[in-house]
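A.B. asks: here you go, sequence then predicted model.
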Amino acid sequence: MSRRYALLDVFTNKPLEGNQLAIVQDCNGLSDEEMQALAREFNLSETVFLLPPENPAHSAKLRIFTPFQELPFAGHPTVGAAVFLSLERFGNDAPEQDSVVVLEETLGTVRCGVVLKQGAAGFAEFDVPSLPRPSAPMGTTESIALCLGIEPTEIGFENHHPTTMTAGNHFAFVPVRDLSVLKMVSPDPSHWEAAFGNLDHNAVYIYCRETETATASFQARMFSNDEQIWEDAATGSAAAAFGGVVHAFDEPLDGTHHFTIEQGFQMGRPSVIDLELDIEGKQIRAQRIGGQAVLIARGELFC
């Protein structure tokens, strides 16, 4: 049986930038093992498998796999799938069109607003289904610095210090002094466990306030030690958890706050992630992640 697939670049408005995503359609009948094998075949940070929704009022059910494991939730697959399903519904050449896409993910139901404009990249913004909260402990500043290949004195800025958060996936968050330090980071897997523990989803998000563009709030890099070290060009689930970091250290006042995060610049895959926080009574009441996505290829699988 053949199955259709598409490739998108997510969190960018330009082809061959942002974070790559494979979307496999017509996935009824695929086993978990077959989905995992196809994700390894694509060998991208994530592959999405589209299934009919359990609730007929929803748009689709999503299964999200890295080359090594299934994820309960991920940001760039959510943005990419929402834009793709809207393109499937309205067409590539549709005039300006707003729509709502409701996705069933393992973590929960995710509601996405999508905007399509003729001749432009699609934009999707979704309500984060799980608000950020503190996660598992991490190592000392010295062990973190040793793993990342930087000095302990280069970790931290203002009142920001290393911490962990989850909004579905666990991340260690490490602030560094400036962009020059961020560019120097080179993780050593032999020191990973001492620095960041030994968890199923074990990733570190390194960030600073200095940015490449005047409109951005932070620049970040994300590395994972899931069987091998790899760097991700744009990580929406990390940005969702990062909302808890911003809330903890920057203490935004009540109201809606917008932050733009740069990622992937050191990989030659510049990406831009929008993070929006609603603060009420000094607490996060809601979060949204947004970004653009570009369809770059369609094809057919014969397995």
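C.D. replies: Now that the structure is in, tell me what you want to look at.
A.B. asks: only C-alpha atoms for contact and neighbour calcs from this point on.
C.D. replies: Fine.
A.B. asks: wait, what's in contact with the spatially closest residue to residue 231 that is not a sequence neighbour?
C.D. replies: Spatial nearest neighbour of residue 231, chain neighbours left out: residue 223 (4.6 Å); criterion: C-alpha to C-alpha, 6 or more residues apart in numbering. Residue 223 is in contact with 187, 203-205, 229-232, counting by C-alpha atoms under 8 Å, 6 or more residues apart in numbering.
A.B. asks: included below, for side-by-side comparison, is a second structure:
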Amino acid sequence: MTLTYETVDVFTDTAFGGNPLAVVFGGERLSTQAMQTIAREFNFPETTFVLPPTDPVNTAKVRIFTPGVELPFAGHPNVGTATVLARRGSVFGKPVGDTVVFEEAIGLVGLKIVRDGGEAVGAVLTAPALPTVEGIFDPSAVAAAVGLSDSAIILARHAPAHVAIGATFVIAEVADLDALAAARSDEGLIAKHLGKAAPDEIYLYTRLDAGEGTLHIRARMFAPSLGIPEDPATGGAAVAIAGLFVKLMDGDLDLTIEQGVEMGRPSRLDVCILRDGTPARITVAGRCVPMMRGELAA
């Protein structure tokens, strides 16, 4: 069986920045294990497989794999896959317009295509649901799990929070850029200090600037148990932290997230919390750069 693929760098407008994604076509007859093996071969943070939708009103069924596991939902694979389909112009015999709807394990996921001069350059993801804030973690345990001192964790606004949106996250604010840079991804430390309660992903951030209805942060994300020591841009975590801020703040919020700087793959995620209805809505927007295309034997 010969499959085709395209790769894009997501949440960036510069080649070799952002978060790489492989998008695979023609895998309708692949087993789950075969998909996992292909994702491991690419060894990108995520690989998606574009399959015919169960309901023809939707654009496609999309399955998402890290090198280690399948995910029910993630942000950068959706933004990247939507952009790839829009650039191709059609999928499964149907034109791709300005919106797409993907069938995923979490449910239906909708995105709006961003165009520049008629060409697809990115997408805006609407979160399929509000994340749930399920509790807090011991700050000392979280600090130790990423190799930081207790004083590096800031508690003035919130304790390290356990947030779920498909994957599970601990979200912790750290003191400054030096503390953020000093954190490290170590699966052994995470297991030692967080044990069976360890979430899928650890998301650390520090504030860079704040204004009326705006916030600018820099973040890092570690998920060694998923086969991702560090992720350069994490759309699912952007949804998760926005869900936390829905609980902590009033009003709309424009949130700018820098990520991947410490890895040499700078990324930008533009997040909005919109309270124009009940419940609030969360969107995550980003640009994509096409990188490679080819064939693989499976």
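C.D. replies: Sure thing, it's come through. Note that the structure is a prediction, hence the values are computed from the model and not measured.
A.B. asks: contacts only, for the equivalent of residue 265 of structure 2 over in structure 1.
C.D. replies: Aligned counterpart of residue 265 of structure 2 in structure 1: residue 269 (TM-score structural alignment). Applying C-alpha under 8 Å, 6+ apart to residue 269 of structure 1 gives the contacts 16-19, 233.
A.B. asks: do residue 162 of structure 1 as well
C.D. replies: Residue 162 of structure 1 touches 141, 155-156, 172-175, counting by C-alpha under 8 Å, 6+ apart.
A.B. asks: which residue in structure 2 aligns with residue 143 of structure 1?
C.D. replies: Under TM-score structural alignment, residue 143 of structure 1 pairs with residue 141 in structure 2.
A.B. asks: confirm that match sits in a strand?
C.D. replies: No - Residue 141 of structure 2 is assigned helix when assessed by DSSP: H, G, I helix; E, B strand; the rest coil, not a strand.
A.B. asks: now check structure 2 for the residue matching residue 160 of structure 1.
C.D. replies: Correspondence of residue 160 of structure 1 to structure 2, assessed by TM-score structural alignment: residue 158.
A.B. asks: now do the same contact list for its match.
C.D. replies: Residue 158 of structure 2 touches 172-173, counting by C-alpha under 8 Å, 6+ apart.
A.B. asks: how about it, secondary structure?
C.D. replies: Judged by three-state DSSP, the three-state class of residue 158 of structure 2 is coil.
A.B. asks: quick check: residue 113 of structure 2 vs residue 44 of structure 2, distance?
C.D. replies: Plainly put, residue 113 of structure 2 is 23 Å away from residue 44 of structure 2 if you go by C-alpha to C-alpha, to the nearest Å.
A.B. asks: list just the nearest of the contacts of residue 162 of structure 1 to residue 68 of structure 1.
C.D. replies: The shortest approach to residue 68 of structure 1 among those belongs to residue 172, at 19.8 Å (C-alpha to C-alpha).
A.B. asks: show me which of the contacts of residue 223 of structure 1 are buried.
C.D. replies: Buried residues within the contacts of residue 223 of structure 1, defined by neighbour count using 16 or more other C-alpha atoms under 10 Å: 187, 203-205, 231-232.
A.B. asks: centre of the chain to stretch 271-281 of structure 1, how far?
C.D. replies: Chain-centre distance of stretch 271-281 of structure 1: 14 Å, with C-alpha atoms, centre = their mean, to the nearest Å.
A.B. asks: so which bits of it are buried?
C.D. replies: Buried residues in stretch 271-281 of structure 1 (16+ other C-alpha under 10 Å): 271-279.
A.B. asks: same question, stretch 203-221 of structure 2
C.D. replies: 203-207, 215-221.
A.B. asks: hmm, who's touching it?
C.D. replies: By C-alpha under 8 Å, 6+ apart, stretch 203-221 of structure 2 touches 169-177, 180, 201-202, 222, 230-234, 237, 251-260.
A.B. asks: start and end of that stretch, how far apart?
C.D. replies: The first residue of stretch 203-221 of structure 2 is 4 Å away from its last residue (C-alpha to C-alpha).
A.B. asks: and the match of residue 143 of structure 1, what does it touch?
C.D. replies: 193-194.
A.B. asks: try residue 85 of structure 2
C.D. replies: The neighbours of residue 85 of structure 2, taking C-alpha under 8 Å, 6+ apart as the test, are 91, 96.
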